[in-house]
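# this one's sequence-less:
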C-alpha cells in the first residue's frame, strides 16, 4: 500500500513563514489559505508571494499584508479566535494544539499562568497565519506521515521585549526537548519558536531522508539572505511503500557479561511480547571471550517494543536493527487422530499447492506423551505416520 510522505529538510532551519513558503512552492493553492483566513474571521489578510534567490537556489517567500487594526498578542485572544472560527474540526484542533504548546512554554519561561501569557516576540496576526496556514497546508496534501531532519540551531543574541535573549531562544529550546539538533552553519536565529512548535506538533519523527519515490519539492525562503548559505526550508513530497505487518526485522545484540540464568527468561519474554522468534548464538568476542548473539525476528510494528525489552532486560548497551526478506510457505493447522489422542499438525504448501512439509506441534505432542506416559518421540512418529496415511 502506498503511503504519502513529507520530509521537512531543515538544512538552514525553519520558521512559520518558511513553512508557508515551502507549502505554496510545492503546489498549495493560495485559495486554500485565503478561505482559511475568511473562516478565521481575519479581514484584510493577504499573503503576497514572490520568488527569491537564496544562495543560488530559488524559493518562495511569503509576506503578510494585513489591514487588521486590532493588535492581538494574548494567548487567550488567539485561542478564542480559533475556537470561534468556522475552520474544520481537524484544522481547529491541530491549530489549538500548536498554540497551546507555545503558550505553555512561554508561561514556564516567564513564571506566569498560561492565561497571562503575552506573545511579545511571536504575537500578532503573524502567529495565527503561520499556525493555521501550516495546518491547512498539511491537511491539503493529506500526508500519512511527516518526518523532519535534525534541526540546526544557530548561536548569538536576539533583542526581545524582556531584553537580549541567547540563541537558540529559550522558547525554542523548550519546544525541542527530545528532538535531535545539530550546530547550524549560520549565525543567528535559525529555528524560531513558532517554527519549532509547528514542526514538533506535526512531525512523527526526526531522522534521515526516508526511502520514497519523490513526487514534488518545495522551497520556502527565510527573510535573511546570508552569503554562501541558501536560507531555505525544503519540503520533499513522496510516496513510500507502507510496511506490511509480515515484513521482518532482525534485532541483534552481542553479550558476554550476562548470567546464563537470565537467557531463558529473556527468550520467553521476547516471544510472549510478540517476537516471531528468538535465539541465542554462541560467538567469540573481543579478547577471545565467549559470548552470545541474541537474535530476534520481529514484525515492523513490534520492533521498537522488542528493542526496548532487549535494552532493559539484558546487559547490552545497544541493539542492531535491520530489515530482511524472507520467503514464507503458506500453511494451515490440522488435527490427526492417533492412539495417543488428537495431535495438532502444521502443514506447509509450496506455491503450486503441494504439501512441502508436515510438522507435529511440539506442545500437542508433549501433552499427549505426559498424559499417556510414553516417550515424546513415539507420539511424534505416530502423528507423522497417521498424517501420511491420510495424505495417501
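Happy to help now that I have it. What you see is a predicted model, and the numbers here were worked out from it, not measured in a lab. Numbers count the residues shown, from 1 in each chain.
# make it CA atoms for all contacts and neighbour counts henceforth
Fine.
# any idea how far the longest helix along the chain is from the chain center?
The longest helix of the chain (DSSP state H) is helix 89-110. Distance, stretch centre to chain centre, for helix 89-110: 21 Å (CA atoms, centre = their mean, to the nearest Å).
# and what of stretch 341-359?
40 Å.
# contacts for that stretch next, please.
Identification of contacts with stretch 341-359 by CA atoms under 8 Å, 6 or more residues apart in numbering yields 329-337, 360-361, 364-365, 368, 383-384.
# this is the comparison structure:
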C-alpha cells in the first residue's frame, strides 16, 4: 500500500485553498501553527472555518499575521527559510517552490533571478501558505502527490504590472507541460502561488490501478463563482492486487552531450516526477563513447518527461516501452536519537524482515551540527528504530 494525495483543481488553485484542503484532510491546525512559530514572522497563525460554495460545505483557511512585508527578494526569502528551525525537508521543498516561482517571474520579465522582487507572493501570508502546504504534505506522509488538469480562464487579470492576459504570464510559465482545460470564466482561477506549489510538489494525473480513499476535503476560494469555487483533495492508498505496477521506460543514446547537460537533465526529470534516472556508458557507431539515458516513470508523466529529454539533451528521439515493477511496501517513521530527531524509511521484504534506511539530508545535517560522522548518525537512527519497534 502506498499513500498518496490527489488534488482536483476543478475551479483552480491558490495557496490558501491548498492549505485548507490539507487541513481538512487530516493535517492538524495545532501542528501547522507550531510550524509557523519557527518562522521569523510576527504573530503568524492560521484559523480554519467552514463555508459553503454553491451549496457545498468546504474549509476556508484564513492567515493572520501582524506585520506584512509587501516586497521581498528571492534571496531574502531563501535566507529566512534556511536560517529557520524548519525540518530540513520542509525547508528544502519550500525553497524549491519559491525558486521555481522566482525563475518564472524572471523569465517573463526578462530579468535576473536576483532582481526578482515578489509583490503579493512575497508577503508574509504567502510565505505562510507555501511553508504550511509543504509541512502539511510532509505530515500526512504521502509518498506521491497527484494533480488533475488545471482550468484556465480568459480576459485579463489586474496586478501591480497592470492589466495582463489571463492566466498571468508567470502562472502560464509554471503550467507549461501540464494538462490544461479552457473554462468560460473571466476571473483568475490559478494564482502564481498555487501553480508553483502544485507543479513543484505534484505530478500530473491521478492514481493508477486500484486505490482506497481515506479522507476527502474541499478547500474553498475567496469568491463565489458560477461553479463551486473549491479545490478537492483526497488522501488515500494505492493497491495493485498482485503487487505489480505498470510503468514506462524512456530511453535514448547520447554521444555528444556534456556532463553539465546530463546532470541538469537528471535534476529536471526528477523534479517533473521521474521515479528513476540513470546513465550507462555505451560504445556507439564509429567507436564513439556515449551514454544511455534511462528514465523510469508513470504513464501520466511520460509525455512531460519525454519533452524534457528532447529539450535538454542533444538526442533526436526518445524510445518508450512499458514494464512492470514490484516494490516493497514502504513507510516513513520519525525517531529520536542523541543527535536529534530524523526520519527513517522502512521496508518489509517478502520474508517479513524490516529494512531501515535513515533519511540522508536530515542525517547529514545532524552529523554536521553534532560534528560526528554520518555513519554514527545512521547507527544511532537504526538503534532508535529498534528500541521503538
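Cool, the structure landed. Just so you know, these numbers come straight off a predicted model, no measurement behind them.
# what's the TM-score here?
Comparison of the two superposed chains (TM-score structural alignment, normalised by the length of the second structure) gives a TM-score of 0.62, and 268 aligned residues with a CA RMSD of 3.3 Å.
# returning to that earlier point: so the next helix or strand after the longest helix of the first structure aligns onto which residues of the second structure?
Under the assignment DSSP states H and E, the closest C-terminal helix or strand after helix 89-110 of the first structure is helix 125-141. Against the second structure, the aligned range for helix 125-141 of the first structure is residues 124-140 (TM-score structural alignment).
# chain center to the matching stretch: distance?
On CA atoms, centre = their mean, the centre of stretch 124-140 of the second structure falls 11 Å from that of its chain.
# and it, how far from the first structure on average?
Once fitted to the first structure, stretch 124-140 of the second structure is off its aligned match by 0.7 Å on average (mean CA distance after the TM-score superposition for the first structure).
# can you list the neighbours in contact with that stretch?
15-16, 18-19, 22-23, 26-27, 32, 35-36, 41, 44, 63-65, 67-70, 90-91, 93-94, 97, 120-121, 193, 197.
# which parts of the stretch 151-300 of the first structure are helices?
Taking DSSP state H, counting those that start in this stretch as the test, the helices found in the stretch 151-300 of the first structure are 170-175, 193-202, 262-272.
# ends of stretch 49-62 of the first structure, what's the gap?
Stretch 49-62 of the first structure has an end-to-end distance of 5 Å (criterion: CA to CA, to the nearest Å).
# save the helices of the stretch 151-300 of the first structure as JSON lines, and put in mean neighbour count too.
Below are those laid out as JSON lines (neighbours: other CA atoms under 10 Å):
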{"stretch": "helix 170-175", "mean neighbour count": "20"}
{"stretch": "helix 193-202", "mean neighbour count": "23"}
{"stretch": "helix 262-272", "mean neighbour count": "15"}
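# dump those into CSV; add distance to residue 319 of the first structure as well.
What follows is these, written out as CSV (distance: least, CA to CA, whole Å):
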stretch, distance to residue 319 of the first structure
helix 170-175, 29
helix 193-202, 26
helix 262-272, 14
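# which of those sits closest to residue 224 of the first structure?
helix 193-202 (15.4 Å; CA to CA).
# coming back round to it: from the contacts of stretch 341-359 of the first structure, which land in strands?
Residues of the contacts of stretch 341-359 of the first structure located in strands (DSSP state E): 330, 331, 332, 333, 334, 335, 336, 337, 360.
# ok, of those residues, which one's closest to residue 218 of the first structure?
Nearest member of those to residue 218 of the first structure, counting by CA to CA, is residue 330, at 44.9 Å.
# I'd like the distance between that closest one and residue 349 of the first structure.
The gap separating residue 330 of the first structure from residue 349 of the first structure is 5 Å, by CA to CA.
# for those two, indicate the residue with more neighbours.
Shown here are residue 330 of the first structure and residue 349; by other CA atoms under 10 Å, residue 349 has more neighbours (16 against 13).
# how many neighbouring residues does the nearest residue to that one once chain neighbours are set aside have?
Nearest residue to residue 349 of the first structure, sequence neighbours excluded (CA to CA, 6 or more residues apart in numbering): residue 355, at 4.4 Å. Residue 355 of the first structure has 15 neighbouring residues, counting by other CA under 10 Å.
# ok, the one 5 residues further on next?
Counted with other CA under 10 Å, the burial measure for residue 360 of the first structure works out to 23 neighbours.
# which position in the second structure aligns with it?
Looks like residue 360 of the first structure stays unaligned there (TM-score structural alignment).
# can I assume residue 360 of the first structure is in contact with residue 382?
No: if you go by CA atoms under 8 Å, residue 360 of the first structure and residue 382 don't touch, sitting 9.7 Å apart.
# show me whatever sits in contact with both of those two.
By CA under 8 Å, 6+ apart, no residue touches both residue 360 of the first structure and residue 382.
# how about the strands of the stretch 151-300 of the first structure, start to end?
Per DSSP state E, counting those that start in this stretch, the stretch 151-300 of the first structure carries strands over the ranges 151-153, 156-160, 163-167, 181-183, 205-206, 213-221, 232-241, 248-255, 277-284, 290-299.
# got TSV for those strands, with mean neighbour count too?
Below are these laid out as TSV (neighbours: other CA under 10 Å):
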stretch	mean neighbour count
strand 151-153	24
strand 156-160	13
strand 163-167	14
strand 181-183	13
strand 205-206	18
strand 213-221	21
strand 232-241	22
strand 248-255	21
strand 277-284	15
strand 290-299	21
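# list just the one of those that sits closest to residue 50 of the first structure.
So among those, strand 213-221 is nearest, using CA to CA, at 9.6 Å.
# what about that closest one, how far off from the second structure?
With mean CA distance after the TM-score superposition for the first structure, strand 213-221 of the first structure averages 0.6 Å from its match.
# same for that strand, what does it pack against?
Counting contacts by 3 or more CA pairs under 8 Å, 6 or more residues apart in numbering; DSSP states H and E, strand 213-221 of the first structure packs against helix 16-26, strand 57-66, strand 232-241.
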